[in-house]
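**Q** please find the sequence and the predicted model below.
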Amino acid sequence: MKAFLKFDFNVLTKKVLEQKLGEIGLNPIILSFGEVEFLENISAEKMKEMTVLLNEFGIEIIENQKSILVQKIKDTITEMVNSEEPLSVKSSVYLTEKLNHSYGYLSNLFSEVTYTSIENFIIIQKIELAKNLIINNQLTLTEIAFKLNYSSVAHLSTQFKNITGITPSAFQRIIAKRRLNTFN
């Protein structure tokens, strides 16, 4: 039997961090997506224990300043794309305001570290969300395009096909066929 699950990555990650770090006697304060503060000093031994524990869940501790800022850019983009409210400003302005750096600096750093552009990362995040929304089968393609701030379904379809190799409609048909085969 197959079951389709919907979950919130932010809530899931927060619970995992609180639960697992609590098991080793640490009480984190979750500041924002990807940022945790501890009120007490953490020994080198506890740090190693925490690193091993979090690596099991694909969570790693970032220590390099450039990597930290790149991770903040990724987290801010993920937060921006997954926001319930559509953005009223361009993503470049949003990132600049949230991270207190010029967009040129953020863009150059991101490209230097990740070998891709911020714009491409935003598109990939939007397409991942579009795929999840299609799988959840609650919104039409028009509603998905609007939610993701696309000017039209055609624009969404073009970017979707560029990233996945298939159109959103073809993706819908594949999901529908899998569901049909699962329940038969």
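**A** The structure has been received and is ready for your questions. Residues are numbered from 1 along each chain as shown.

**Q** contacts, neighbours, all on C-alpha from now
**A** Will do.

**Q** now the residue nearest the centre of the chain: which helix or strand?
**A** Nearest to the geometric centre of the chain sits T78, at 3.8 Å (C-alpha atoms, centre = their mean). Using DSSP states H and E, T78 falls within helix 65-81.

**Q** what's the helix or strand just after that helix in contact with?
**A** For helix 65-81, the following helix or strand on the C-terminal side (DSSP H and E) is helix 91-99. Helix 91-99 is touched from outside by 72-73, 76-77, 102-103, 106, with contacts defined as C-alpha atoms under 8 Å, 6 or more residues apart in numbering.

**Q** if you set the cut-off to 10 Å instead, what comes out?
**A** 69, 72-74, 76-77, 80-81, 87-89, 100-107, 118-119, 122 (C-alpha atoms under 10 Å, 6 or more residues apart in numbering).

**Q** A further structure is provided below for comparison with the first:
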Amino acid sequence: MTLHLKYDLSQTYKSVIEFVLKNLSIDYYLVNLNEIRLKEALDLAQKVELQEQLSLFNISIVDDQKLSLVQRVKLLINFYLEHKEVQTKNVSDYLSEELDYSYAYLSSLFSEATYSSIESFIILRRVEMAKDLLLKTDKSLTEIAFDLNYSSVAHLSSQFKKTTGLTPSAFQRIIQKRNSINPN
């Protein structure tokens, strides 16, 4: 049996953070998706317990402010790609405005921390989203290209093949064959 789930990633994240902090009786203010202001400093035992609880959800405390900013860039890119209403701006302007840093600084910091460019990260995320849509919907490649804001089906297909080594249709055939062999 397969269950298909719908969720808002940012809301899910906020709910997890609120759940953990309330269970540990920690007073806080959620600044943004990856920044929390605590009303009181934590002692070592509290910090260890908080990290242990967050790690159950694959969330970790980042002590390095630059790494935290890179994480915020990733979260904002995911939000940007998932919400058409913010795609009226180009991604560089969106990131600069949301984070109050120049795009050149953000790009340099991102590359230094991840050994990849913001543009490459965006391409990888869009291809992952295309793979999810191919797997979980009956949408045509044209519809998927439109949904993901590609200029054309050829552009989507080209990036898909460069990233995965397969064309989107070859990817679909492999998945369909795998599902027919293993119909879980």
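**A** Thanks, I have the structure now. Keep in mind that this is a model prediction, so the values were computed, not measured.

**Q** got a TM-score for the pair?
**A** Here the TM-score for the pair of chains, by TM-score structural alignment, normalised by the length of the first structure, is 0.87; 184 aligned residues with a C-alpha RMSD of 2.2 Å.

**Q** what are the neighbouring residues in contact with the residue nearest to the centre of the first structure?
**A** 10, 33, 72, 121-122, 125-126, 129.

**Q** helices of the second structure, start to end?
**A** Taking DSSP state H as the test, the helices found in the second structure are 9-23, 44-55, 65-82, 91-99, 103-114, 118-136, 141-147, 153-164, 168-181.

**Q** out of the ones you listed, flag the one nearest M1 of the second structure.
**A** M1 of the second structure sits nearest to helix 168-181 of all the helices of the second structure, at 12.2 Å, using C-alpha to C-alpha.

**Q** the helix holding T78 of the first structure against the second structure, how far on average?
**A** Aligned to the second structure and superposed, helix 65-81 of the first structure gives a mean residue distance of 1.0 Å (mean C-alpha distance after the TM-score superposition for the first structure).

**Q** roughly how far does the closest residue to Q172 of the first structure other than its chain neighbours sit from N10 of the first structure?
**A** Take Q172 of the first structure and drop its neighbours on the chain: the residue closest to it by C-alpha to C-alpha, 6 or more residues apart in numbering is I134, 6.4 Å away. Applying C-alpha to C-alpha, to the nearest Å, the value for I134 of the first structure to N10 of the first structure is 20 Å.

**Q** ok, L141 of the first structure next?
**A** Taking C-alpha to C-alpha, one finds L141 of the first structure at 25 Å from N10 of the first structure.

**Q** ends of stretch 142-151 of the first structure, how far apart?
**A** Calculated as C-alpha to C-alpha, the first-to-last residue distance of stretch 142-151 of the first structure is 10 Å.

**Q** and stretch 143-162 of the first structure, by the same measure?
**A** 20 Å.

**Q** next one: it to chain centre, how far?
**A** Taking C-alpha atoms, centre = their mean, to the nearest Å, the mean C-alpha location of stretch 143-162 of the first structure is offset from the chain mean by 18 Å.
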